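Participant: Return atomic coordinates for the entry below.
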Amino acid sequence: MKRTVYNHVRAKVSLAISTRTAAANGTAVDRQLSGASGTNEWYGSAMLLVHTGTITDGTHAITLEVSDDNSSWAAAPAADLQGSLPSIGAVDDDKLYEIGYTGTKRYLRAVTTPSGTTTGGVYGATILLGFPNVLPVSRT
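Facilitator: As a prediction, this is how the structure comes out:
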């Protein structure tokens, strides 16, 4: 098997790309996934990717929330983050932010909290999962 990103990494959408003016919780991403062959894939590493389009007004604070049970959520501790969570404004069109997560919580989601918006901004967030215990990763 070739050592490629395709075989070693999975990307899961948490906040779909959309024009946003209000707070939103992203879709939960489970770090333990069932593979096509019935295996349980555990991803030992994760990264939040926030990608922006046009931000017309307001400030859009992005946070990463974590959970053990996909029910009780809390902000990821700063000690478990690599890089800084972005606060997106009108000067942040067409940018990509990368924030690593080194903690052990099973479920992750992006959260946005806009303020001062009228027309808002276009952006989304993806959770990138890596260092799986089963290779190659399943694409199911």
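Participant: Every contact and neighbour count from this point should use C-alpha atoms.
Facilitator: Will do.
Participant: burial of Lys2, as a residue count?
Facilitator: Close neighbours of Lys2, defined as other CA atoms under 10 Å, add up to 8.
Participant: before we move on, what SS does it have?
Facilitator: coil (DSSP: H, G, I helix; E, B strand; the rest coil).
Participant: here's the other one to compare against:
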Amino acid sequence: MRDLMNQLHFKPAFAPVAAVVDNTAQVSTILDVYGFGSAVLAVVTGTLTDADATFALTFNESNDPAMAGANAVAATDMTGTTALASFTFADDIKCRKIGYIGAKRFIQATITPAANTGNLFVAGIWVQGHPASAPTTNPPQ
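Facilitator: Sure, this is the predicted structure:
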């Protein structure tokens, strides 16, 4: 069996919170990709209680730790697409993922609801791989 645990590092992206019942954008934590050769955002939905809401994911990058001057990640710097990482009211208890292979040091994602009058339950985690130094710390810091 191959060891995967010591090759991955995890950081919270979207912490679980009470349901969002409006169209307030959910903004992830900012991930510093320094020391890792790859990063993935994994998102999990809960029960979405609206009949027509959509939830669009956008992905930004910057060399500034506060995301100053951030720009949208180019399609060539993603594995997957923002369309595949987005979801609708019909995607109860599903996972989505999008990867980053760009050259900027910091990344951040936003989930923007539209027509949401029900409950949005969402959580997410950053997964970093290909560490410059292994094994990665446990528990992750």
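Participant: What does the TM-score come to for these two?
Facilitator: Once superposed, the chains reach a TM-score of 0.84 (TM-score structural alignment, normalised by the length of the first structure), with 130 aligned residues with a CA RMSD of 1.7 Å.
Participant: All the strands of the second structure, residue numbers only.
Facilitator: Using DSSP state E, the strands of the second structure run over 8-14, 26-27, 31-32, 36-45, 54-62, 71-72, 78-79, 87-88, 95-100, 106-114, 122-131.
Participant: Of all the ones you listed, which one is nearest Thr137 of the second structure?
Facilitator: Among the strands of the second structure, strand 8-14 comes nearest to Thr137 of the second structure, with 7.5 Å by CA to CA.
Participant: Now the most centrally placed residue in the second structure: closest residue in space, sequence neighbours ignored.
Facilitator: Central residue of the second structure (CA atoms, centre = their mean): Leu41, 3.4 Å from the mean position. Nearest residue to Leu41 of the second structure, sequence neighbours excluded (CA to CA, 6 or more residues apart in numbering): Trp126, at 4.7 Å.
Participant: Under the alignment, what does Gly118 of the second structure map to in the first structure?
Facilitator: Mapped onto the first structure by TM-score structural alignment, Gly118 of the second structure lines up with Thr119.
Participant: closest to Gln141 of the second structure out of the strands of the second structure?
Facilitator: Comparing the strands of the second structure by CA to CA, strand 8-14 comes nearest, at 7.6 Å.
Participant: which other helices and strands contact that closest one?
Facilitator: The elements that strand 8-14 of the second structure packs onto, with contact taken as 3 or more CA pairs under 8 Å, 6 or more residues apart in numbering; DSSP states H and E, are strand 122-131.
Participant: how far apart are the strand it packs on and its match in the first structure?
Facilitator: On superposition with the first structure, the mean distance recorded for strand 122-131 of the second structure (mean CA distance after the TM-score superposition for the first structure) is 0.9 Å.
Participant: starting at the chain centroid, how far to that strand?
Facilitator: Mean-position distance between strand 122-131 of the second structure and its chain equals 7 Å (CA atoms, centre = their mean, to the nearest Å).
Participant: which residues sit against it?
Facilitator: Strand 122-131 of the second structure is contacted by residues 7-17, 31, 33, 35-46 when judged by CA atoms under 8 Å, 6 or more residues apart in numbering.
Participant: Just the buried residues of the residues you listed.
Facilitator: When the contacts of strand 122-131 of the second structure are checked for burial by 16 or more other CA atoms under 10 Å, the buried set is 7-14, 31, 33, 36, 38-46.
Participant: thought the residue nearest to the centre of the second structure was touching Ile98?
Facilitator: Yes. Here Leu41 of the second structure reaches Ile98: they are 5.4 Å apart, a contact under CA atoms under 8 Å.
Participant: Roughly how far does the residue nearest to Leu41 of the second structure sit from Thr49 of the second structure?
Facilitator: 26 Å (CA to CA, to the nearest Å).
Participant: What is the neighbour count of Val5 of the first structure?
Facilitator: 11.
Participant: Over to Ile62 of the first structure?
Facilitator: 20.
Participant: counterpart of it in the second structure?
Facilitator: By TM-score structural alignment, Ile62 of the first structure lines up with Leu57.
Participant: got the contact list for its match?
Facilitator: Leu57 of the second structure neighbours (CA under 8 Å, 6+ apart): 82-83, 85-86, 109-112.
Participant: try 6 Å this time
Facilitator: By CA atoms under 6 Å, 6 or more residues apart in numbering, Leu57 of the second structure lies in contact with 82, 86, 110-111.
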